[in-house]
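Student: Structure of the sequence below:
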Amino acid sequence: MPGFATRIAEFAEREGINYDLLFSHYWLSGEVACLLRPGFAGGWAHIAHTLGLVKNQTLATGARPEPALRIRVEGEIAQQADLLIASTADESMELVSAYGADPKRVFVVPPGVDLSTFQPIDRTEARRKIGYGSGRLLVFVGRLERLKGVEIAIRALALLRDRSHDDVRLLILGEDSKDADESEKDRLKAVATELRVRDRVDFLGSVVHHELPFFYAAANVCVMPSYSESFGLVGLEAQACARPVVGSDVTGLRSVVRDEVSGYLVGGHDPAAYAERIGRLLDNPELAEQMGLRGRLLAQRFSWTRTADRLEDLFDGVIERAQVRVHASARQE
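Tutor: Here you go, the predicted model:
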């Protein structure tokens, strides 16, 4: 990171660029901003996306804790950044209570969803597009790591199959990760084989963004059994496509999914509880459709236009205050 920060500083000096604002995402780019900040007169805004201390409080069995370096860097960011953007009110409180951030510098700005891309599509057409025919589909979208709870979804599928839902298939979309020095995809395949549902679980890897709506629309239910989420963007995208969500009752998902309105929020990590909620929706297509339509209405509150307008207002304030500091410093000299 120091080398990357040095190259940015050298580029700015060589090109004669004076940046008005540093905007860092995640703790790694936040570390770069920490290093750049002393040499820049402009303001600094940061969005964490996830917080290491919060992730460590809700680790899945066998998952590797976030390193002490990350926790330390996140603490420095919380103390130094002019503006800290949280995705939810819960995350803003965590920044204050766990990292000692000044509440006056923390603002909640939920991410948005592209409602023109993620929108309802006829299920038959969506399935034709992705190469699936009849049979009910569950979809999981996200990076394959223990934090995301994909094993819970597989175990729930096995329970559903035992309950005569023999046509149900689970589509898993997302890149593999090396959690605890092993391939999470290989581990999940072994779990599916052990539970005798390997023939009903499709690992499809990463999917380009503009094709995601077809997978959401093709599914009967979107499943999000995460141990922790800073914001439930996948759930929001699924709802924008008018599909119900069965997810974990964690802060990030509570902000976008309404329990028993647009889906179900499940407390704890019991696959049987997930199987029961998923089964309700599979056995009652009318209920699933109603929840999906309500989810679409909820998603319309999270447009990118609204998010961008709010960020622009906050950035303008940071830049203005930075300029005041520069002028005050110049007068003192």
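Student: From now on I want contacts and neighbour counts done on CA atoms only, so please keep to that.
Tutor: OK.
Student: can you map out the strands along this protein?
Tutor: 21-25, 43-47, 83-86, 106-108, 137-141, 169-173, 178-179, 182-183, 201-205, 221-224, 245-248, 263-266 (DSSP state E).
Student: Including distance to residue 73, could those strands go into TSV?
Tutor: Output for those, formatted as TSV (distance: least, Cα to Cα, whole Å):
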stretch	distance to residue 73
strand 21-25	13
strand 43-47	12
strand 83-86	14
strand 106-108	17
strand 137-141	29
strand 169-173	31
strand 178-179	21
strand 182-183	26
strand 201-205	31
strand 221-224	29
strand 245-248	29
strand 263-266	33
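Student: Can you add distance to residue 292 and mean neighbour count and give those back as CSV?
Tutor: CSV is the format used below for the strands of the chain (distance: least, Cα to Cα, whole Å; neighbours: other Cα atoms under 10 Å):
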stretch, distance to residue 292, mean neighbour count
strand 21-25, 31, 18
strand 43-47, 30, 24
strand 83-86, 27, 24
strand 106-108, 26, 19
strand 137-141, 14, 24
strand 169-173, 19, 22
strand 178-179, 33, 15
strand 182-183, 34, 13
strand 201-205, 23, 16
strand 221-224, 9, 28
strand 245-248, 8, 29
strand 263-266, 8, 23
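Student: Before we compare anything, build this one as well:
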Amino acid sequence: MIHYMTADGIASPWNANEISRVQLAGIPFTLNALRKPDNFSHEAAWAHKMNDETVSIYPLHPLRLVFSLIQAPIYFHGRYFTALFNALFGRRESLHVRITALVHFFVAAYWAVPLRNNKPDHIHSQWAHSGGTVAMYGAWLLDVTFSFTGHAIDLFRHRVALQDKIDRAAFIICISDFHRNFYIDRGADPDKLVIVYCGLDLSLFKPVEKSRSDDVFTILSAGRLVEKKGFVQLIRACGLLRDRGLEFNCLIGGSGPQEAELRRLVGELKLENLVTLTGKALKQERIPEFMSGG
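Tutor: I've put the predicted structure just below:
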């Protein structure tokens, strides 16, 4: 039995897509989330069922928390105290991170106490920050192996006890050669690094054939509306195309915190008749249909 630890269950398409493949392979697992998502990126029945079956850690039940903190030193013996020592004195990126990791140690004890009589064989964390800390300490207390998949924000902006996670992981999933080299630079054993690229299900993501009725081309882009996705640059490029006299339309699918800024930019460049933002996140099943419109 594998216990997956995530920050927000299947809110991330990455989590949902990967775990659905684990499910199809017949591998037993339990999906854990620090918090269950309010929304997720799939509309299929399997996704709703998976979300319903996700075990959510938060909100913590006060009485259970008190009892777990009393019981954990008794149940886990020396492992509890070595893990606590690590939380207090291990290598940390900042004082804030040390406090956060200590809190997550106690959350891990809260999570692990009920699992002691039905221990998982392995614990894997998607993303290496908050959920990764709970997973690492949970595996430490339960005396089972631990692994994680790192991405970007968890390895850089919100890094938490990363060196300890690298050192304690039985293996690390690397989503690129860059990630593999990143871990090697931090002392990871190359034999523990497994590259799993961010692939696509080609049975789902394939072009939908359709006839073209005019010479006006459509530029399509989809993603979360955040700075790193480059939508500002796309809209400015649309302004350049308009100034060069090209006929086109641009449709941007997605939602996110940058939406208001992008709409203002469209107005400033007077592109309202050429650039449209849907303002809605695309469900995974709808992406092929959306992308076939270009």
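Student: Nearest to residue 191 of the first structure among the strands of the first structure would be which one?
Tutor: strand 201-205 (10.6 Å; Cα to Cα).
Student: just so I have it, where are all the helices in the stretch 1-150 of the second structure?
Tutor: 13-24, 45-53, 62-89, 95-112, 130-142 (DSSP state H, counting those that start in this stretch).
Student: With residue 66 of the first structure as the reference, name the closest of the strands of the first structure.
Tutor: Smallest distance to residue 66 of the first structure across the strands of the first structure (Cα to Cα): 11.0 Å, for strand 178-179.
Student: just checking, residue 310 of the first structure touches residue 108?
Tutor: No - counting by Cα atoms under 8 Å, residue 310 of the first structure stays clear of residue 108, with 9.7 Å between them.
Student: just to revisit the earlier point, quick check: which of the helices of the stretch 1-150 of the second structure is buried the most?
Tutor: helix 130-142 (a mean of 27; mean count of other Cα atoms under 10 Å).
Student: For that helix, name the packing helices and strands.
Tutor: strand 2-6, helix 62-89, helix 95-112, strand 122-126, strand 145-149, helix 162-168 (3 or more Cα pairs under 8 Å, 6 or more residues apart in numbering; DSSP states H and E).
Student: possible to save those as JSON lines with distance to residue 241 of the second structure?
Tutor: Putting these into JSON lines (distance: least, Cα to Cα, whole Å) gives the following:
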{"stretch": "strand 2-6", "distance to residue 241 of the second structure": "42"}
{"stretch": "helix 62-89", "distance to residue 241 of the second structure": "55"}
{"stretch": "helix 95-112", "distance to residue 241 of the second structure": "46"}
{"stretch": "strand 122-126", "distance to residue 241 of the second structure": "40"}
{"stretch": "strand 145-149", "distance to residue 241 of the second structure": "40"}
{"stretch": "helix 162-168", "distance to residue 241 of the second structure": "45"}
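Student: closest one to residue 137 of the second structure among those?
Tutor: Per Cα to Cα, nearest to residue 137 of the second structure of those: helix 95-112, 5.8 Å.
Student: Return the residue of the first structure aligned against residue 209 of the second structure.
Tutor: In the first structure, the residue matched to residue 209 of the second structure (TM-score structural alignment) is residue 122.
Student: nope, residue 194 of the second structure is what I meant
Tutor: Superposed on the first structure with TM-score structural alignment, residue 194 of the second structure falls opposite residue 107.
Student: Identify the residues contacting the closest residue to that match other than its chain neighbours.
Tutor: The shortest distance from residue 107 of the first structure to any non-neighbouring residue, by Cα to Cα, 6 or more residues apart in numbering, is to residue 85 (5.2 Å). With contacts defined as Cα atoms under 8 Å, 6 or more residues apart in numbering, residue 85 of the first structure is in contact with 45, 46, 47, 48, 92, 106, 107, 108, 109.
Student: What is the equivalent residue in the second structure for residue 73 of the first structure?
Tutor: Using TM-score structural alignment, residue 73 of the first structure pairs with residue 161 in the second structure.
Student: List the buried residues for stretch 208-226 of the first structure?
Tutor: 212-226 (16 or more other Cα atoms under 10 Å).
Student: Closest one of those residues to residue 127 of the first structure?
Tutor: Relative to residue 127 of the first structure, and with distances defined as Cα to Cα, the nearest of these is residue 218, at 5.1 Å.
Student: which ones are touching that closest one?
Tutor: 122, 123, 124, 126, 127, 137 are the contacts of residue 218 of the first structure under Cα under 8 Å, 6+ apart.
Student: Shared with the second structure, which of those residues?
Tutor: Using both residues aligned by TM-score structural alignment, their matches' Cα atoms under 8 Å, the second structure keeps these contacts from the contacts of residue 218 of the first structure: residue 137.
Student: where exactly do the helices run in the first structure?
Tutor: In the first structure, the segments counted as helices under DSSP state H are 2-15, 26-36, 52-57, 68-80, 89-99, 123-130, 150-162, 184-194, 212-218, 233-240, 251-254, 271-283, 285-299, 304-332.
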